[in-house]
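S.K.: sequence and computational prediction follow.
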Amino acid sequence: MHDTSPTSLSESPEDPFSVLRSASAVLDRRGRVVAWSEQATTLLGYRADEVLGRTVHEFLVDTGDEDVVAEAARACLREHGWFGLLPVRHSSGRRLHVGFRARRVQRLDSGDEWLLVGSLAHEITQWEIDRSVLDGFFRRSPIGVVVLGPDLRVLRVNQAIARFGGLPADAYRGRRAGDFLLGPVADWVEGKLQNVLDTGRPLIFAEQRCRLLSDPQKEIVISVSAFRMEDPTGRVLGVTQIVEDVTDRHRARRRLALLNQAGTRIGSTLDVGRTARELAEAAVPELADALSVDLLEPVTRGEEPEPDSLGPLRRMAARAVRPEGVRLMHPEGHLFFFPPDTAPHRCLAEHRPVLLPELKTGSGWIAAEPERARHALEAGVHSLIVVPLAARGVVLGVVSLWRSQRPEPFEADDLTLAEEFAARAAVCIDNARRYTQQHQAAEALQRSLLPSEVPWHPAVETAHRYLPARASTGVGGDWFDVIPLSGLRVALVVGDVVGHGMHASATMGRLRAAVHTLAHLDLAPDEVLARLDDLVDHLATEQRQADANAPQLVGATCLYAIYDPVTRHCAMARAGHPPPTVLDPEGQVLDVEVPAGPPLGLGGLPFESAECELAEGSLIGLCSDGLLLAGDRDIDEGLALLRITLAGTAPSLEHTCKAVEDAMLPGRPDDDVTLLLGRTRVLPAGHVATWELSAEPTAAGDARALVRDQLAEWGLDEELAFTTELIVSELVTNAYRYAGGPVQLRLIRDGHLICEVSDSSSTSPHLRQASSTDEGGRGLFLVAQLAERWGTRYGRNRKTIWTEQPLTANGDALSL
C-alpha cells in the first residue's frame, strides 16, 4: 500500500501527480467512470468493479459541495482543463480533500472523455512548498549553493554564488569548486568536498580565510558546509555545497576575542614600561603589522603631565611583524617631539583619534624625519591609526598602528577596536604611573631616612648594600647605621620593621632616630634593645588609639653591636634578628653565639649581650632576613651561603658586597635587603696611655704630671697641655672625693685628644650653675667649657667620664 504518513510525505519532494504516486480515473461525457487505477483504489478505498459504470456523484463527491462540483464540471469543458481541490468521500465514509487535475480527451470516435488525476491535498501543498524552497535556494537565497557532480565539477549554482564570484551562473558549470579561489585554500576546499563525497559525513560550518580570483586584494572569510546527494537507491549523485561570506561575523568575533585577550594580558604588573609592551604584544599581529607606544616624559617618571602637553615623548614599546618595521620606528627609550601637522601631533593636540586609511607622500605621515617617512612607504606601510592614551581626563601619550603586510586598509571597526585597546591600556598605565609615583615617594622617604654615606671611622672599615624590594611588594622598613661613640668606639646597627609601605618607612625613621639617641647615651647593647622595645610598644599603642582600622605594627627586629678599637672588645645583642657572621683575619668563621632575644614590641622580655675579643682585620657581617631568604631559601641555608661568600677572597669590602649580591640575589628581591660589613681596626699602642691612680690626696697632682709628660712626648702644643691638665685635675679630684677607690686615667690620641677617667662609683655627675657664695660646683662647668664634648658611660662596676678636645685650636686634626 502507498505510504501516506506525514513523515514520508515531508521527506519526499517527488511530484504528487506523477504516474507512480497519483490516483487516476477516466470519465465519459455523462460523468460515468470508465477507467479506475490501482492508486485510486489505494487512495479512496473503492475497487474498480465497484465504481466502473457509475457516475461520480453516486459514490465519490460529497453532496454538501454541489456548487463546487458544478464549477469543476463546467471548467472541465474548457480547452485547458481544470485544477482544484474537491472534498471526496472515502469508502469508509470519512471525508478527504483531494487535489485534481482534469483535462478533456478527444476519442477517435469523436466522443469526449475526461482524465482525472488526483492526490491528497496536503501532499500537493508539501510538493508546492518543496518546489518553492528549491526555487528560493537557487533564485533568492542570500547564502550560496553549489551543486557538484561525482567528479566535483559544478552542475549548478544559485544567484548568491553568481554575485559572490562576479560571474553569470552559467559560467560556473563544468568548473571545479576551487577554481575561483587563490592560494592553498582552493586545495583545502577540494579536499573537504572529496571527504564528504567519499565518507558521506557532512561538513558543517568550516571557516577559512580566502581571496577570490575576481578580487585578489580583498581577504574574506567563508563558511563552508556540504552534504552528499544520493538517489532513493543509494547511488551517489554528487555533493551540495553551501557557502556563506562570514567576514563581518568573523571580524566581530575576533575583535571580541582580542578585547578579552587584551583584558587579561594588559596590566599584569604596575610597571609603565611593561604595560606598554603588553599592549604592543596584544595588538601585533592580530590588529596591526606594527605598533608603537609613546608616553609623555612626565608619565614615565610617575608624574602627571601638563594639560595639552605636546611633548617631549618617550618611546616605551615598539613591535612589528617584520624586523624592518621596528627599524623604521624610534628606538625604545628615545626622547622626541612629533612634528606639527602629523597624525600623532594632531592626536595629542586635539585629544581625538586619527584614521588614515591610505598613506601617500605628503599625506601627513607621522615620521619625525622625511627620510624615515620615505623608507616607511617603500617598506609597504599604507595605512595608519593613531589613538590617544587617555585616562581620567588626562592624555598620557599616543598609540600608533601601521599596516604594511596585509593589503586591507584600516577601517572604522579597526579604529573602534584600537580605541578600546588604548582605553584599557591607558587605565593600566595611569594606575602604574600613580603607583610609581607613590612608590618613588616612599622609596625617597626611606632613602632619606637611611645614611646617605657612611663616614670613615678609625675603629672599622665599612661597606654596605641596601636594595629596596620590587615595586609590587612596596618599600620596607629595613635600616642600617654606623654610629661613632665615645672613646673611638663604634656601633654597628641593622634593623627591620615588620611590613611594607609608607607606614613601615616612617616607623623605621623613628626607630633609627631613637637608636641614635640611645647610642649617644653610651648604653650597653642589651639596654639599647630594651628601651627600643618600650618604644615599639608605645608606637603600637599610639597607632591603635589614632586609627583602629589602620594596619597594626606587629614589631621590629634589630641587631646592635659595639666595637672598641683600643681593647678589641666587641659586645652584641639582637632582638629577633638573624645572627651576625664573624670571621677572623684568615677568613675562618668564629663561633659567636648571640642570644636571639624576642622581636621588639612584645614587651617585658629581657635581652642578653654576647662579648668577645676580635683580632685586627676581623670581619663582622650584619644583614636582614631579606638577603638570607631570597631565592626561597630557609634561614639556615642563607646563613651558610653568606658565610661561604664572605670567606672568599676579595680585594676590598666593596667587592665582597658585590660578591654577596651576585651569589645570593637571583633578581629583584621580594623584600628589602640590607647588608653591613665592618672590618675591625686596632688603635696603635703608641696612641694610648693608661695609668692606675691610687685614692690619695696627691692623685690630682700625679695625674697632671703624667698628662704633661705624655703630651710632651706626643709633641702637642702647650696650650692643649694646659687645658688638658685642668680637665684631668678636675675629673680625678671628683673621683677621689666621691668614689673612694682607685682611679684609671686614659689618654687617647687620634683626630681628637680623648681623656677618660674611670672609677667604681655609680653616681652620675651633673652640670649646674654655682651661686656666688658656693665654694664648689664649678669644676664640671669648667670642664664643659674647655672640652669640645664630654659625657658619661657605664660599664661593669665602673663609670667613665670622658672629654674630647680638637688637636688644633680651630678644631682641625693635627697631622701626626
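M.R.: All right, it came through fine. Numbers count the residues shown, from 1 in each chain.
S.K.: going forward, measure contacts between C-alpha atoms and count neighbours the same way
M.R.: Noted.
S.K.: all strands for the stretch 701-816 of the chain, in order.
M.R.: Here the stretch 701-816 of the chain has its strands, by DSSP state E, counting those that start in this stretch, at 743-749, 752-759, 789-795, 798-806.
S.K.: distance from the chain centre to the first one, please.
M.R.: What separates the centre of strand 743-749 from the centre of its chain is 64 Å, taken as C-alpha atoms, centre = their mean, to the nearest Å.
S.K.: helices and strands around it, which ones?
M.R.: Judged by 3 or more C-alpha pairs under 8 Å, 6 or more residues apart in numbering; DSSP states H and E, the packing partners of strand 743-749 are strand 688-693, helix 718-738, strand 752-759.
S.K.: dropping in the other structure now:
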Amino acid sequence: MTRSGTTGDDLPPRPEDPAAGAATARATVDPRGIVTGWSEGARRLLGYRSSEVVGRSAAVLLAGEPHAPTVRALEALPRWNGRVTLLHRDGRSLPVNLLAHRRPPDGGDGSGNGNGNGAGGWLLVAALPGPPTSPRDDEALMMWAFAQSPATMALYDTSLRLRLANKDMERVLGLPEEAMRGLRVSEIVADPQGDRTEQLMRRVLETGARQQGQVALCLAGHERESVWALSLDPVRDAGGTVRGVLLSARDTTEEHLARERLVLVNDASVRIGSTLDLARTAEELAEVAVPQLADFVTVDLLPSIEGGEDPRAGVPSSPVKLRRVAARSVLEGCPEAVVPRGVVAVYPDASPAAECLAAGRPLIRKVTAQGMTVWEHEAPERAERVRQYGIHSVLAVPMRARGITLGVAIFSRHRRPEPFTRDDLLLGEEITARAAVCIDNARRYGRERRTSLTLQSSLLPERPPRQAAVEVASRYLPASTQAGVGGDWFDVIPLSGARVALVVGDVVGHGVRASAAMGRLRTAVRTLADVDLPPDELLTHLDDLVIHLSAEADDEDSVSGDTGATCLYAVYDPVSRRCSLARAGHPEPALVTPEGAVEFLDIPAGPPLGLGGLPFEAAELELPEGSVLVLYTDGLVEARDRDVDESLGTLREVLARPAASLEDTCDAVLDALLPDRPADDVALLMARTRALDAAHVATWEVPRDAAAVAETRKNACLQLTAWGLDEAAFVTELVVSELVTNAIRYGAAPIELRLIRDSNLVIEVSDGSSTTPHLRRARTFDEGGRGLLLVAQLTQGWGTRQTYTGKTIWAEQSLSAD
C-alpha cells in the first residue's frame, strides 16, 4: 500500500505471500471515501493505473450510486463482504465478490505494517479470476489434504465401516489404511472404549448432530495409556442427507496427566495432615500416592523423630538407619514390603533411600541388571522382592521440613509399565514436602504434649491425702492428640477441724502454657485454703490472681491472649455434715443420696475466673452420711456429637446404678460418656461423705471467767480418758489451758472448746472476737507472749480461721504413736 497522496504504481505484496499482488486486487480507502492505495492486482481487475485512481473518490469505481444498506453496513461493522458491481476503465460493468476490512486508526491495514495515512479507513480485497479447474482436480486436492492433514482423522460410512484414514491415524493405530478399510472401530481397537465410540457414532447417524467424547487407550507401540478427545461429525451430501461420520481425534494425554497431577496435589492438601498423629500422617501420604502415582510406597523416618527429638544437622551417618512408619501397595497385604512397620532397618549406601538422603534431593532410579547385582550382594531379600514383583522404576524423595531431615519416601512401580518421569518427580516432591511439614508438626506437638503431660502429672495429686471426712475416687484423662493437653485439675485438701476441701478446675487453652497456669492456680488454691477462707471469698482472691496472670501473659507475649479458668470449690465438715460450695463458671456438681437418688445441685454459677468485678455466691447444704458428691470438668459432658442435656442424662443414669465402690462408679461413668479418647481433658472427682458422731466429738461452753480454765482442763482430760488417750493428756492440758486463757483474756463471748478425734486429735477454741493472735518471740522480762510459741512447739500444727460469729483457734496432735 502507499500512503495518502502518493502516486506509487502498486501496493507492495505482503512478504508472507509473494503472489498476493498478482492474484488479488487490493485497495485502501480513507474514512472520507478517497482511494489511498492501489495494487497491481487492482489494475489488472479494473484497468486503472495507480496514478489514475489514488486521491480520487472511490465512488467513480462503482457502476451506479452506492447501495444504501451497503453504506450503512460499512459504517457499523468491522468487516463486510458482498457482491458489488464495479466500473471497468473501458466502461463495462464488472460484478465482483468484495471483502472489506475496517483499518485501525493508526493507518495500518490490520497487519501492523503502517501503510496508510493514519486516519483509518478500509482495506478492500477481491480475488482475480484464475485458470479454470475441474471437479476432479478439486477432489484430488481434497483427498491429498485429508490424507496429509496433521489432524488424526478417519471417515466411516453409514454402516460404521472405515472408508478412509489419513496418515496420522495410520501412525497412531500402527496400521495402514488397507488393513483397516471395511472394519468398525470396535474391530480395529479391541477395547471397551471402541464400543463406546461406536455408540457415539450411531448417535451421530440418528440425530445428525456432532458428538464429542474422551477415550483412554493402550495402543500398540505406546509405552503408556494415552487419552484422546474425540469429535464425531456428520458428513452430508448436497441434499443434507447424512452419508457418513468423520472421526477426529486429538491426543490430550499430557493435558490429562497435568489435570491428574493437580487433582493429586489438591487431594494431598486435603487428606494429608488431618491429625497430629505422626504415623497416621505418614499413612495418609502413602494412601494419596497409591495408585495415582505409584504401585508401592514406603515411608521411613529417622528413629529419633518419633521421640520428638531434633535429629543432628547434616547428612545422616552411614549406614543409614530408618524406622518403617507406613507402607501401602496396590496388592493386598503389601507383599512387596521387606521391613515390617515399626522396625528399624539398615539401608546400604547404594540404596535409593541412602542416596537421596546423602544428596539431599529427590532422584529416579531405573532397576537394571547391574543394580540388581549390587542389591543381591548387599540386600538379597530386597533384591528378591524386586525381582518377584517386577519393580522397574523407583522414585526416592527425602522428607525435609524447616531445615531438618526427617526421613525418606520411596515410590515404586511394577504394575504401571511406564517409568517415573521428571513430572512425576516434581509431583512426588510436592506431596512429600507437605507430608514432611505435617509430620514435623506432629513431632513438635508430640514433644510438647509429653512435656505437658509430665508437668501436669507432677502437679496433680498421685493419691488423696489421709483425712476422715470423705472417701475419694478420681480420674484424669488427657485430651486426644488432636486437641492437646489442657489445664484441667482436681485436688483434695485437708482443712482444720477434720474438714476437707474438694476442688475441680479447668484452665482455658491447651499445651504447656495451660498446664503451667493450672499449676499456679492449684498452688494458689492450696495456699488460700490453708487460710481457711470461705468458698466464695477464696474464688474472689483466685479471680484476682487469674487477672494478674493474664496481664503477665499479655506483657510477655502479645499473641498469647487472656488467661481464663473455671473452678468449683467445696468445703465439707464431717462434724456438722454441712457442705459449702461456690463455683466460677463451672458445671454444676451432682449429688447422689444414700438411697441412690441423683440430683444436680443448683449452685449460683458465678462468672468464670479472670473477668473481675463480679461477686461469687456460696451455697450451703446438709449432707446425709454416705452421700456422694460428683465434681467434674466440662470435657466429661460436652461433645460435638452429643447434646449436653443428653450427657447429663447419661451421667444421672450411671450414678443411680448401685456399684461396689467409687472406683467402679468412676469407671462406669467414663465408659458411658467417653468410650473413645476425649476431645478435651477430663477431671472427675467423687467423694462419699462420712460423719463424726458424739463418740468422736466433745464440746463445752466456757464462761468468760479465769476460774473456768481449771474446769475446762479437767473436762478435756476426762474425755481423753474415755477415748483411751491418756498419753495425750499432758500436751492437751497445756494447749487447752493456753488457748482458753487467751480467749477469756483477749476474746469475746461466747467461748467454746471442742475436741475432735479422728486420725489425729484436734483441739479447737472459738470465741466471738475476730482479732487474730500472732506468734511472736517474747523478750527476757516479758510476762506473756510465750503461750502460742509453746502450742506451736508441742503440736503438729496450729492455726486460726475466721467464722461468721468470730474466730476459731485450733491445734492438732498426731496420734500415730498410739
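M.R.: Structure received. All figures in this text were calculated on a predicted structure; none of them were measured in a lab.
S.K.: any idea what the TM-score is?
M.R.: The TM-score (TM-score structural alignment, normalised by the length of the first structure) is 0.77; 705 aligned residues with a C-alpha RMSD of 3.8 Å.
S.K.: before we move on, back to that, so of the helices and strands packed on strand 743-749 of the first structure, which one's packed in deepest?
M.R.: When those are scored by mean count of other C-alpha atoms under 10 Å, the highest mean neighbour count falls to strand 752-759 (a mean of 23).
S.K.: and the angle from it to strand 743-749?
M.R.: Comparing the axes of strand 752-759 of the first structure and strand 743-749 via axes from the mean of the first three to the mean of the last three C-alpha atoms, to 10 degrees yields an angle of 170 degrees.
S.K.: just to revisit the earlier point, dump the helices and strands packed on strand 743-749 of the first structure to CSV, plus distance to residue 95 of the first structure.
M.R.: Putting these into CSV (distance: least, C-alpha to C-alpha, whole Å) gives the following:
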stretch, distance to residue 95 of the first structure
strand 688-693, 138
helix 718-738, 141
strand 752-759, 134
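S.K.: identify whichever of the ones you listed lies nearest to residue 436 of the first structure.
M.R.: Nearest of those to residue 436 of the first structure, taken as C-alpha to C-alpha: strand 752-759 at 46.6 Å.
S.K.: middle-most residue in the second structure, spatially?
M.R.: Nearest to the geometric centre of the second structure sits residue 274, at 5.1 Å (C-alpha atoms, centre = their mean).
S.K.: okay, and the residue lying closest to it once chain neighbours are set aside sits in which element?
M.R.: Among residues not flanking residue 274 of the second structure along the chain, residue 281 sits closest, at 7.3 Å (C-alpha to C-alpha, 6 or more residues apart in numbering). Assigned by DSSP states H and E, residue 281 of the second structure belongs to helix 278-289.
S.K.: for that helix, buried residues please.
M.R.: Neighbour counts over helix 278-289 of the second structure (16 or more other C-alpha atoms under 10 Å) mark 278, 279, 280, 281, 282, 283, 284, 285, 286, 287, 288, 289 as buried.
S.K.: ok, the fourth one to residue 272 of the second structure distance?
M.R.: Right, the one you point to is residue 281 of the second structure. 6 Å (C-alpha to C-alpha, to the nearest Å).
S.K.: what sits in contact with each of those two?
M.R.: Residues touching both residue 281 of the second structure and residue 272 by C-alpha atoms under 8 Å, 6 or more residues apart in numbering: 435, 438.
S.K.: how big is the offset of the biggest helix by length in the first structure relative to the second structure?
M.R.: Assignment by DSSP state H gives helix 412-449 as the longest helix of the first structure. Helix 412-449 of the first structure differs from its equivalent in the second structure by a mean of 3.1 Å after superposition (mean C-alpha distance after the TM-score superposition for the first structure).
S.K.: against the second structure, where does the following helix or strand past that helix fall?
M.R.: Downstream of helix 412-449 of the first structure, the first helix or strand assigned by DSSP H and E is strand 460-467. Aligned by TM-score structural alignment, strand 460-467 of the first structure falls on residues 470-477 of the second structure.
S.K.: distance from that stretch to the first structure after superposition?
M.R.: Looks like 2.3 Å for stretch 470-477 of the second structure (mean C-alpha distance after the TM-score superposition for the first structure).
S.K.: what's stretch 170-184 of the first structure in contact with?
M.R.: Contacts for stretch 170-184 of the first structure (C-alpha under 8 Å, 6+ apart): 152-157, 165, 185-187, 189-190, 210-214, 216.
S.K.: any idea what residue 586 of the first structure aligns with in the second structure?
M.R.: Match for residue 586 of the first structure (TM-score structural alignment): residue 595.
S.K.: quickly find the element holding its match.
M.R.: In the assignment (DSSP H and E), residue 595 of the second structure maps to no helix and no strand.
S.K.: now do it against residue 573 of the second structure, distance only.
M.R.: Residue 595 of the second structure sits 21 Å away from residue 573 of the second structure, going by C-alpha to C-alpha.
S.K.: same deal with residue 549 of the second structure?
M.R.: Residue 549 of the second structure is 32 Å from residue 573 of the second structure, where distance means C-alpha to C-alpha.
S.K.: which of these two has more neighbours?
M.R.: residue 573 (24 against 19; other C-alpha atoms under 10 Å).
S.K.: isn't the more buried one right up against residue 581?
M.R.: No - applying C-alpha atoms under 8 Å, one finds residue 573 of the second structure not in contact with residue 581, separated by 11.8 Å.
S.K.: what's the closest non-adjacent residue to residue 533 of the first structure?
M.R.: In space, residue 533 of the first structure is closest to residue 600, 4.6 Å off (C-alpha to C-alpha, 6+ apart).
S.K.: and for residue 628 of the second structure?
M.R.: Distance criterion C-alpha to C-alpha, 6+ apart; nearest residue to residue 628 of the second structure, sequence neighbours excluded, is residue 688 at 4.2 Å.
S.K.: counterpart of that neighbour over in the first structure?
M.R.: So residue 688 of the second structure corresponds to residue 679, using TM-score structural alignment.
S.K.: buried stuff in the match of strand 460-467 of the first structure?
M.R.: Residues of stretch 470-477 of the second structure classed as buried by neighbour count (16+ other C-alpha under 10 Å): 470, 471, 472, 473, 474, 475, 476, 477.
S.K.: from the residues you listed, which is closest to residue 357 of the second structure?
M.R.: Among these, and counting by C-alpha to C-alpha, the member closest to residue 357 of the second structure is residue 477, at 40.1 Å.
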